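Asks: sequence first, predicted coordinates after that:
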Amino acid sequence: MNYLFSLRSQRFLLALGTLFLLLSTGATPKGKSQTPNIVLIFLDDMGYGDLSITGALNYQTPNIDRMAAEGIRFTNFLTAQAVCSASRAALLTGCYPNRLGISGAFGPNSQVGLNPKEETIAELLKAKGYATAIFGKWHLGDHPTMLPMAQGFDEYFGVPYSHDMWPLHPNQTKANYPPLNLIEGAKVVKSVQNLDDAAELTTAITTRATAFIRQNKSKPFFLYVPHPLPHVPLAASAKFKDKSGRGIFGDVMMEIDWSVGQILSELKKQNIDKNTLVIFTSDNGPWLNYGDHAGSAGGFREGKGTTFEGGQRVPCIVRWPGVVPAGRISSKLITALDILPTIATVCETKLPALKIDGIDFSKILKGDDSQSPREQFLYYYRKNNLEAVRQGNWKLVFPHPGRTYEGFVPGKNGQPGQLNENYSIAGGLYNLERDPGERYNVRSEFPEIVSALEKIAEAARADLGDDLQSRSGANNRPAGRISP
């Protein structure tokens, strides 16, 4: 009897010691769930072909490649629009940007921005007790009342809009831009005066990001890292300048890859790697008329500023060790709109009160390849122009005035080449499974497909409107505006 009592006592003390050890080290007992950290890395103007795993030449992106090997890579991922402010609004809110009254790229001293009534990823997670931070490019309104601190972020360090919106812009008609400032919180801390200053952006952002991880390792956090690069003007720090065989663009991509590696290493160092969901993607495709300073659309048609695939199809990689099975490649249709509801699901938080357009794809992340949550997508551009609709692999492009880079010699050495902003695009039906380059119009061969896609377009016009048809939508919401 004494022996049994002694044995039970030993087992009790052993279990008690194990529990104490788990609690003291911040570890989670096996079988228990823990709210994951979220890291969202968002590049600017990185095209589909700008990673070594997607065909980049004369430079390597080993850290991003490793992230893909340890997680899932989506080959059919679309940004919400092919332009800066609109795509960022969609990413953070899960809404088509035209639903929010947002289009284009806001300039300095913009009188509009993201409406404070819209709920961002940061606000949803902050309500659940997350620490939240953004280090990089905001571009959703530069007035103090429109900066990240008004949209759920505890910390902000970066540039308020694109870093080509400065007095050194190569287009002299825009030489009246004000100084480009680095902002911390809502205060100006430094002016970005030249390319040497711009060359320090990636390192400064990375330093802030890794420090934030260290400071918040014991509680859940949301870290948003929207790099200003590889948007022009390109600049790389001394540790990467002239290191690639692709010129300054390759140097910049190598430095961004280094930044991703630093973030992943810090997560491991702080022993929170397995409890952190990391997402890596881009706001739109490459700005092709910048030539050797632009990225690659990876064989897709056109680039930034267009609703062809080269403008909106970009890499997307998701990594979460132990939850997202490693080494998977998915061709499921996924979009930037879908990131907010997916994060809300894995973090067990509520969705925004107002209507969103995103669809949760967390089951795909966790290995259920039978899921196809998204079947349709609407391609909008300019103010509220419905330029194309998609159902599965079928894409119907409507006639519209649009940008084309084709037929023009690209620029070089940081100077833009010509393009046509008002080219008359005839439209057509494309089977993206067989013709991802959108070169062969098969509209006349599949009238039933055209009819089905036109019905989707009609429903979209009723919901969101269509400026090309002078129609307003029933469910649009206003952008935020600065009070006089």
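Replies: Yes, it's here. Model, not experiment: these values are computed from the prediction.

Asks: contacts, neighbours, all on C-alpha from now
Replies: OK.

Asks: pull out the buried positions in the longest helix that the chain contains.
Replies: The longest helix of the chain (DSSP state H) is helix 2-25. By 16 or more other CA atoms under 10 Å, helix 2-25 has no buried positions at all.

Asks: just stretch 376-389 next, same as before
Replies: Buried, per 16+ other CA under 10 Å, within stretch 376-389: 376-389.

Asks: can you flag which of those belong to strands?
Replies: Per DSSP state E, strands hold the following members of the buried residues of stretch 376-389: Gln376, Phe377, Leu378, Tyr379, Tyr380, Tyr381, Asn385, Leu386, Glu387, Ala388, Val389.

Asks: any chance of the residues you listed in a markdown table, with distance to Glu445 too?
Replies: A markdown table is the format used below for those (distance: CA to CA, whole Å):
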| residue | distance to Glu445 |
| --- | --- |
| Gln376 | 21 |
| Phe377 | 22 |
| Leu378 | 23 |
| Tyr379 | 23 |
| Tyr380 | 25 |
| Tyr381 | 27 |
| Asn385 | 26 |
| Leu386 | 23 |
| Glu387 | 21 |
| Ala388 | 18 |
| Val389 | 18 |
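
Asks: for Ile248, grab the count of nearby residues.
Replies: 23 (other CA atoms under 10 Å).

Asks: typo on my end, it should be Glu445
Replies: Using other CA under 10 Å, Glu445 has 10 neighbouring residues.

Asks: so it versus Asn431, what's the distance?
Replies: Glu445 is 11 Å from Asn431, where distance means CA to CA, to the nearest Å.

Asks: got another, please set it beside the one above:
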Amino acid sequence: MRAPNVIVILADDLGYGDLGCDGGTIIQTPNLDRMAAEGVRLTDFYASANVCTPSRAGLLTGQYAIRHGLAHEVLQPADVKGLPPEAVTIPKVLGPAYASALIGKWHLGHVAPHWPPTRYGFDAFLGLPYSHDMTPLALYQADGAGPLIEEPVDFARLTERFFAETVAFAEANRDRPFFILLALTAPHVPLVPNPDDTSGSAAGLYGEVVEEIDRNVGRLLRRLGELGLDDDTLVAFTSDNGPWFEGSSGPFRDRKGGAAWEGGYRVPFIARQPGTLPAGTVSAALASNLDLLPTFAAMAGVELPSDVEFDGRDLSGVLLRGKPSPHEEIVLFNNAKVAAVRTERWKYVVRTYYRTYDLNLARYGYPLLFDLARDPGETYGVGSLHPEVALDMQARVARAAARYEPLATAFAPHVAPASAVDHPD
């Protein structure tokens, strides 16, 4: 039996509430809604960070970014650090049997030895070194053999170009398994709609770029069918974090960059593979983008390296058979600090922001316990009503902090001065 092809479509700053299948009503997403109806939708899926660089590091490696020195904020054009070249990544795990490509945004280091992405197991790369609101900016191509090719960026046609390159790579490798990470730049600002798409959107420019993504998802799925690859290809759709200036967090609190709240981490997730994944499945199983690496390895029949401690878990049982989550808890980080822990029912928040201050709520005797089953918007702390739960969650936070936070000392990240942390005026 052929190992599955895998295409991950990663939107940039797309909110949980932007898709119709997740409750959105303003932006029209018929193709993604149909993809959900034909596959599996996870309602409790988390990005592994609330901003771009650490979330992408988590997705690609199956490990929290703190293990790689990338937990602090977002890489800027002047930065020289990046994902360590020895990091185990999805294409490295899938191995040479898979043709692999990164198409779109990288944002895990743009100076050698962290550049180009072909150093991390990808056979081909076409895309941007970092976010398209940063400068200097160019589009690059690399195949691991020839020189790095640079060309100007046509912002209005980036989404179209990235989907076209995805189709071309699938066509070129139709006779062998392939893995494609299609890392879109939309709907991150600046918002530059394709001039050929003139239908407009009730959600303005943001809606236009999301609806262009949706149209291209439809075209991609149709083309996979025409190539006879539909049943052999697992297509997953998600976002790197919650929405930024525009977009909807759905019923959840806050948005991108929020220290601990659901709106910054809870993101859409849809997976579709006709004949393999059961159509029309909706699951509330706890899951994270850390889980993609071990899940794809399991579905490809590949053993994980025994000398690497992965934070993600294999979701194949959830996707294929509707099994419960392999997670007892999900840990949420704000930079290199544990900000919250989520279990199936409960959420315990220990960090948030007041203005620009990163507040350690425990310092003020005010950690917050939320019952997400009754209060998904995290509006009422109920620790006084459930003291035994609060104690259990407090212990979970302490264990997570003891396990992960010391790892940050192995690196030298930029941190806020002590006088600006935990001291509101």
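Replies: All right, it came through fine. Model, not experiment: these values are computed from the prediction.

Asks: need the next SSE after the longest helix of the first structure, C-terminal direction.
Replies: Sequence-wise, the next helix or strand downstream of helix 2-25 of the first structure (DSSP states H and E) is strand 37-43.

Asks: which residue ranges of the stretch 301-425 of the second structure form strands?
Replies: Assigned by DSSP state E, counting those that start in this stretch, the stretch 301-425 of the second structure shows strands spanning 330-334, 337-342, 346-349, 351-354, 357-360, 368-371.

Asks: just to revisit the earlier point, what is the nearest of the buried residues of stretch 376-389 of the first structure to Gln111 of the first structure?
Replies: Using CA to CA, Lys383 comes nearest to Gln111 of the first structure of these, at 15.9 Å.

Asks: what's the helix or strand for the aligned partner of Leu139 of the second structure in the first structure?
Replies: Matched by TM-score structural alignment, Leu139 of the second structure corresponds to Leu182 in the first structure. Using DSSP H and E, Leu182 of the first structure falls within strand 180-184.

Asks: aligned to Ile364 of the first structure, what sits in the second structure?
Replies: Checking TM-score structural alignment: Ile364 of the first structure goes with Val318.

Asks: ok, now how distant is that match from Thr276 of the second structure?
Replies: Distance from Val318 of the second structure to Thr276 of the second structure, by CA to CA: 12 Å.

Asks: with Leu369 of the second structure instead?
Replies: For Leu369 of the second structure relative to Thr276 of the second structure (CA to CA), the value is 39 Å.

Asks: next, name the residue at the spatial heart of the second structure.
Replies: Asp240 (3.2 Å; CA atoms, centre = their mean).

Asks: I figured that residue was touching Ala47, is that so?
Replies: Yes: applying CA atoms under 8 Å as the test, Asp240 of the second structure and Ala47 come out as touching, 5.9 Å apart.

Asks: anything in contact with each of these two?
Replies: Listed as contacting both Asp240 of the second structure and Ala47 by CA atoms under 8 Å, 6 or more residues apart in numbering are Ser55, Val267.

Asks: that older thread, the match of Ile364 of the first structure: neighbour count?
Replies: Using other CA under 10 Å, Val318 of the second structure has 21 other residues around it.

Asks: repeat that for the one 4 residues further on.
Replies: Counted with other CA under 10 Å, the neighbours of Gly322 of the second structure add up to 18.

Asks: so what's the residue lying closest to it once chain neighbours are set aside up against?
Replies: Spatially, and ignoring its direct neighbours in sequence, Gly322 of the second structure is nearest to Ser283 (7.2 Å; CA to CA, 6 or more residues apart in numbering). For Ser283 of the second structure, the contact set (CA under 8 Å, 6+ apart) comprises Val40, Arg41, Leu42, Thr43, Asp44, Val318, Gly322.

Asks: go again with 10 Å.
Replies: With contacts defined as CA atoms under 10 Å, 6 or more residues apart in numbering, Ser283 of the second structure is in contact with Val40, Arg41, Leu42, Thr43, Asp44, Phe45, Val318, Leu319, Gly322, Lys323, Pro324, Ser325.

Asks: over to Leu59 of the second structure?
Replies: Contacts of Leu59 of the second structure by CA under 10 Å, 6+ apart are 10, 47-49, 65, 89-90, 240, 288-293, 312.

Asks: check the gap between the residue mapped onto Tyr380 of the second structure from the first structure and Lys304 of the first structure for me.
Replies: Aligned by TM-score structural alignment, Tyr380 of the second structure pairs with Tyr440 of the first structure. Counting by CA to CA, the separation of Tyr440 of the first structure from Lys304 of the first structure is 21 Å.

Asks: between those two, which one's more packed in?
Replies: The neighbour count for Tyr440 of the first structure versus Lys304, taken as other CA under 10 Å, is higher for Lys304 (29 against 14).

Asks: now restrict the contacts of Leu59 of the second structure to buried residues only.
Replies: For the contacts of Leu59 of the second structure, buried by 16+ other CA under 10 Å: 10, 47-49, 65, 89-90, 240, 288-293, 312.
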